[in-house]
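*Asks:* only the shape, not the letters, is given here:
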């Protein structure tokens, strides 16, 4: 059934062209009237196909394409009324305006990245609207109220060529750096825009004076049938892989993307210079200001992203506390500051007891939950803004207490040990009635007491001594390089050796 549906979908463009050809062949003197019906039906069919695809997969891009197709169908409808009922030989002002305006939503959809913030896209929409206004002014300057002067045909052809060329280039560029999600839209638009550029150029430059109802009308409907086929047919479901391109190419497109709409606006403004210099200058100013505003908004977004990346680079993704990188930076800063004064600096090295056995028995998911709970308990005990609790690696944590004397440091360490034990996290192994416990080693240094590396090693040595002494305890180790401190024994159940 699905295979049959694909065959029918693939055959629709062929059947449409065949029906149009037979209508021209057998309509006789009514060929123009019949052909107009097909010329209007083709973009309407493309609009419906784009809307259908947007309804199924999201309207980003597809809705703009559908609106563009309806503008073109409206232009052809206006041409039909002017030709058949108003006795206007060539396109009237309204039809020419709609033909040009049809490109505005396409340019917006192709030039404005969907992942930009709404403020940036609003600027893009405003520039696209300004572009549409300049097109309107340009058409008004080139044609009269009811008839296109012969001497302006060349200028109109140039205007259409520029617009169609920009649309085709935008589509090709975006297709070359497509993502998986946007590949169907950019592939469809690339096929449509390239074929439309060729067919429109052929009609405008070769058959500009050919009346409707001839065989050249078949060329007009071809791009719309291709677009409809890509939107609902078999090509949509194939080849959805992202583009494989040089690493620098997507960045170049991303960096140059903001120029697409302003450059188009500048190009149209240049075309207007000889007709209305004031409006042309206004278009150039609008393009410059719009690009400047857009660049400012993008720059603000980049600053926000950089700040967020900087924040994330200093925090552990699992526990939410500072990571090893942040710990190293703060310790180096505090160590350098201690050279200027006599305030003590305390380092606590903390390790979860029997964590490997815990992981083996309960699994890594439970282990991760325990890591988060322990990190929260340790952070709750380090209450000053200057204190830092960091994940040092694996199940090991490090705590920096600046300006804290040895007695207070021991009190804080014991509070941390007791808080973790009080959580009652099941461990199934070790002491503490089968609950998770921690061991803590303390090192304290004054200005110029020792080297920073030996300071950290001293805290590590104290931690390992706590482990060897039975775990679930606080140990402070004194060496020749660190000033000795008195032993502190808290009144709670833990031990400080």
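*Replies:* Right, received. Where do you want to start? Just so it is clear, the structure is predicted and the values come from calculations on it, not from any experiment.
*Asks:* for the rest of this, base every contact and every neighbour count on C-alpha atoms.
*Replies:* Noted.
*Asks:* flag every buried residue along the host helix or strand of residue 420.
*Replies:* With elements taken from DSSP states H and E, the one containing residue 420 is helix 406-422. Buried residues in helix 406-422, counting neighbours by 16 or more other C-alpha atoms under 10 Å, are found at 406, 409-421.
*Asks:* how about the residues you listed in a markdown table, adding distance to residue 260?
*Replies:* Formatted as a markdown table, these follow (distance: C-alpha to C-alpha, whole Å):
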| residue | distance to residue 260 |
| --- | --- |
| 406 | 64 |
| 409 | 61 |
| 410 | 64 |
| 411 | 64 |
| 412 | 60 |
| 413 | 60 |
| 414 | 63 |
| 415 | 61 |
| 416 | 59 |
| 417 | 61 |
| 418 | 63 |
| 419 | 60 |
| 420 | 58 |
| 421 | 62 |
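*Asks:* could you look up the SS state of the residue nearest the centre of the chain?
*Replies:* The chain has residue 115 as the residue nearest its centroid, 3.8 Å off, counting by C-alpha atoms, centre = their mean. Classification of residue 115 using DSSP: H, G, I helix; E, B strand; the rest coil returns coil.
*Asks:* neighbours of residue 42, just the number please.
*Replies:* 26 (other C-alpha atoms under 10 Å).
*Asks:* wait, it sits on residue 226?
*Replies:* No - counting by C-alpha atoms under 8 Å, residue 42 does not reach residue 226; the two are 10.0 Å apart.
*Asks:* how many residues are close by the closest residue to residue 188 other than its chain neighbours?
*Replies:* Distances taken as C-alpha to C-alpha, 6 or more residues apart in numbering place residue 230 nearest to residue 188, at 5.4 Å, with adjacent residues excluded. Residues lying near residue 230 (other C-alpha under 10 Å) number 26.
*Asks:* separation between residue 230 and residue 433?
*Replies:* Applying C-alpha to C-alpha, to the nearest Å, the value for residue 230 to residue 433 is 68 Å.
*Asks:* what residues are up against residue 45?
*Replies:* 224-225, 228 (C-alpha atoms under 8 Å, 6 or more residues apart in numbering).
*Asks:* and which of these is nearest residue 97?
*Replies:* residue 224 (19.2 Å; C-alpha to C-alpha).
*Asks:* looking at this, that closest one is in a strand?
*Replies:* No - going by three-state DSSP, the assignment for residue 224 is helix, not a strand.
*Asks:* this protein: strands as residue ranges?
*Replies:* Here the chain has its strands, by DSSP state E, at 345-352, 388-393, 396-402, 438-445, 474-476.
*Asks:* tabulate those strands (JSON lines), appending mean neighbour count and distance to residue 19.
*Replies:* Shown next, in JSON lines, are the strands of the chain (neighbours: other C-alpha atoms under 10 Å; distance: least, C-alpha to C-alpha, whole Å):
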{"stretch": "strand 345-352", "mean neighbour count": "26", "distance to residue 19": "79"}
{"stretch": "strand 388-393", "mean neighbour count": "22", "distance to residue 19": "72"}
{"stretch": "strand 396-402", "mean neighbour count": "23", "distance to residue 19": "76"}
{"stretch": "strand 438-445", "mean neighbour count": "29", "distance to residue 19": "82"}
{"stretch": "strand 474-476", "mean neighbour count": "30", "distance to residue 19": "90"}
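*Asks:* okay, now the one to match up with it:
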């Protein structure tokens, strides 16, 4: 239906030129202003239904700027009665319409506000450069022929820039909403570039109100049709390496645009061109630093996740293995003793079966918190060994110190109360602990300590649970 309405729009435009030749220019201006406004309304509607809101909003702003440029043309030719003049103000609007489109292509998804602020500042600077460049060759009311040549070259560069980068972003888009957006932008940008090139270079003598005006409607109506399509937003398979490369490089689009515009302005405004070069480089560098800091922060978070048990918040099995080996090696070098505690929650399977897994998880977290609260030294490591079993690496301690810590942990857990929906109201938990201490380490493998501690834990459970049992290491030979 949207395509049919777009075709009817062009037919009505053509019929108006034929049926009212005396007012063809005024009627044609109305259609030329209406086409981008329709596209803006369609993009606004799509913006509220898509996750790619920034992109569709940028198209809305771009369409409004272009319609504003055409309205200024209409005012110049009909309101002021100077049909041969090309107002510089309208040229500025036509150039500025590409700034929000460039911002949309440069804007990666899910960016924090401060990166959006940097991109916004670069986009504003780009708009200012366009403003200065436009009025280097034009006035508010007119643009002489030599200046028009330079402005046409600016239009060609801008249109090609948008078309190429829109195509790249489309080919490398992974998520469906952005892929749909960039597909619409790509089709629009290439058709607009072809139309603008023909109008600017081959139909320069044609005035508004002629058949060539129908060509101007086409890209805007195509964009409106693409925005109004109700097909589901689904993505296609995209090579992962290409997607990552484009996602990483997309923030360079705005600095690249600034560099191109600055290069074009070197002769007319050398000082401003130098400022453009410097700020493009500075903005890109600042964004790179911020991105690097974010990447380091994410890496730190990932490092934490690889060492921490997600449920209980204590060290996981991998971190325990590393801590045990590191402390064993340190104690072997220093000659100081160390201890290992293996902790098991008593009758945990029956607890889970009776009260359910949510309360079982709460029990695991409460026990982990209690154990960590007893291991107050920074060198002690409390870890979830697996299931309902925990392990504690105790550095630089004596046999009596290790046994005292184990008893403190047992009592701390015994005092826990967990609220339940059961008629009893609350329930407690107990733990069994196996302890093994080594005073002098002669081997490089902590396996003997681990085996002795595990055997002690087994003895504690066999002896009735809720107790601490000490294990004995074999005497060194």
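*Replies:* Cool, the structure landed. Since we're looking at a predicted model, the values are computed, not measured.
*Asks:* trace the residue nearest to residue 188 of structure 1 over to structure 2, please.
*Replies:* Under the alignment by TM-score structural alignment, residue 230 of structure 1 pairs with residue 226 in structure 2.
*Asks:* wait, that match sits on residue 184?
*Replies:* Yes - between residue 226 of structure 2 and residue 184 there is a contact at 5.8 Å, judged by C-alpha under 8 Å.
*Asks:* check contacts around residue 156 of structure 2.
*Replies:* Residue 156 of structure 2 touches 193, 196-197, counting by C-alpha under 8 Å, 6+ apart.
*Asks:* structure 1: which residue goes with that one?
*Replies:* Under the alignment (TM-score structural alignment), residue 156 of structure 2 pairs with residue 161 in structure 1.
*Asks:* distance of its match relative to residue 167 of structure 1?
*Replies:* The spacing between residue 161 of structure 1 and residue 167 of structure 1, counted by C-alpha to C-alpha, is 10 Å.
*Asks:* now swap in residue 187 of structure 1 and tell me
*Replies:* Distance, residue 187 of structure 1 to residue 167 of structure 1, using C-alpha to C-alpha: 13 Å.
*Asks:* neighbour count for these two, which is higher?
*Replies:* residue 167 (27 against 24).
*Asks:* measure that one to residue 405 of structure 1 for me?
*Replies:* Residue 167 of structure 1 sits 71 Å away from residue 405 of structure 1, going by C-alpha to C-alpha.
*Asks:* again, but for residue 213 of structure 1
*Replies:* Distance, residue 213 of structure 1 to residue 405 of structure 1, by C-alpha to C-alpha: 96 Å.
*Asks:* which one's more surrounded, these two?
*Replies:* residue 213 (24 against 17).
*Asks:* ok, now which ones touch the spatially closest residue to the more buried one that is not a sequence neighbour?
*Replies:* Using C-alpha to C-alpha, 6+ apart and skipping the chain neighbours, the partner closest in space to residue 213 of structure 1 is residue 32 (3.8 Å). Counting by C-alpha under 8 Å, 6+ apart, residue 32 of structure 1 touches 24, 211-214.
*Asks:* which of the residues you listed sits closest to residue 171 of structure 1?
*Replies:* For the contacts of residue 32 of structure 1, the nearest to residue 171 of structure 1 is residue 212 (29.6 Å; C-alpha to C-alpha).
*Asks:* tally of neighbours for the counterpart of that closest one in structure 2?
*Replies:* In structure 2, the residue paired with residue 212 of structure 1 is residue 208, using TM-score structural alignment. Number of residues near residue 208 of structure 2 (other C-alpha under 10 Å) recorded here: 19.
*Asks:* please name the nearest non-neighbouring residue to residue 208 of structure 2.
*Replies:* Nearest to residue 208 of structure 2 is residue 25, by C-alpha to C-alpha, 6+ apart, at 5.6 Å.
*Asks:* so what does the residue nearest to residue 213 of structure 1 match up with in structure 2?
*Replies:* Per TM-score structural alignment, residue 32 of structure 1 is aligned with residue 25.
*Asks:* got it, and residue 267 of structure 1?
*Replies:* Counting by TM-score structural alignment, residue 267 of structure 1 lines up with residue 260 in structure 2.
*Asks:* number of nearby residues for the aligned partner of residue 199 of structure 1 in structure 2?
*Replies:* Under the alignment (TM-score structural alignment), residue 199 of structure 1 maps onto residue 195 of structure 2. Residues lying near residue 195 of structure 2 (other C-alpha under 10 Å) number 17.
*Asks:* distance of residue 195 of structure 2 from residue 399 of structure 2?
*Replies:* Distance of residue 195 of structure 2 to residue 399 of structure 2, given as C-alpha to C-alpha: 87 Å.
*Asks:* got a list of what residue 461 of structure 2 touches?
*Replies:* 346, 432, 467.
*Asks:* can you list the contacts of residue 45 of structure 1 in a markdown table and add distance to residue 451 of structure 1 and neighbour count?
*Replies:* Compiled in a markdown table, these are given as follows (distance: C-alpha to C-alpha, whole Å; neighbours: other C-alpha atoms under 10 Å):
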| residue | distance to residue 451 of structure 1 | neighbour count |
| --- | --- | --- |
| 224 | 75 | 25 |
| 225 | 76 | 22 |
| 228 | 73 | 26 |
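*Asks:* any chance of the residues you listed in JSON lines, plus distance to residue 281 of structure 1?
*Replies:* Formatted as JSON lines, the contacts of residue 45 of structure 1 follow (distance: C-alpha to C-alpha, whole Å):
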{"residue": "224", "distance to residue 281 of structure 1": "35"}
{"residue": "225", "distance to residue 281 of structure 1": "39"}
{"residue": "228", "distance to residue 281 of structure 1": "39"}
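*Asks:* ok, residue 130 of structure 1 to residue 97 of structure 1 distance?
*Replies:* Going from residue 130 of structure 1 to residue 97 of structure 1 by C-alpha to C-alpha gives 14 Å.
*Asks:* look at those two and report which has more neighbours.
*Replies:* residue 97 (23 against 19).
*Asks:* quick one: map that one onto structure 2.
*Replies:* With the correspondence set by TM-score structural alignment, residue 97 of structure 1 lines up against residue 92 in structure 2.
*Asks:* again, but for residue 288 of structure 1
*Replies:* Per TM-score structural alignment, residue 288 of structure 1 is aligned with residue 281.
*Asks:* equivalent analysis for residue 380 of structure 1, please.
*Replies:* Match for residue 380 of structure 1 (TM-score structural alignment): residue 373.
*Asks:* how about the contacts made by the closest residue to residue 280 of structure 2 other than its chain neighbours?
*Replies:* Nearest residue to residue 280 of structure 2 in three dimensions, chain neighbours excluded: residue 255, at 4.7 Å (C-alpha to C-alpha, 6+ apart). Neighbouring residues of residue 255 of structure 2 by C-alpha under 8 Å, 6+ apart: 122, 280-281, 283-284.
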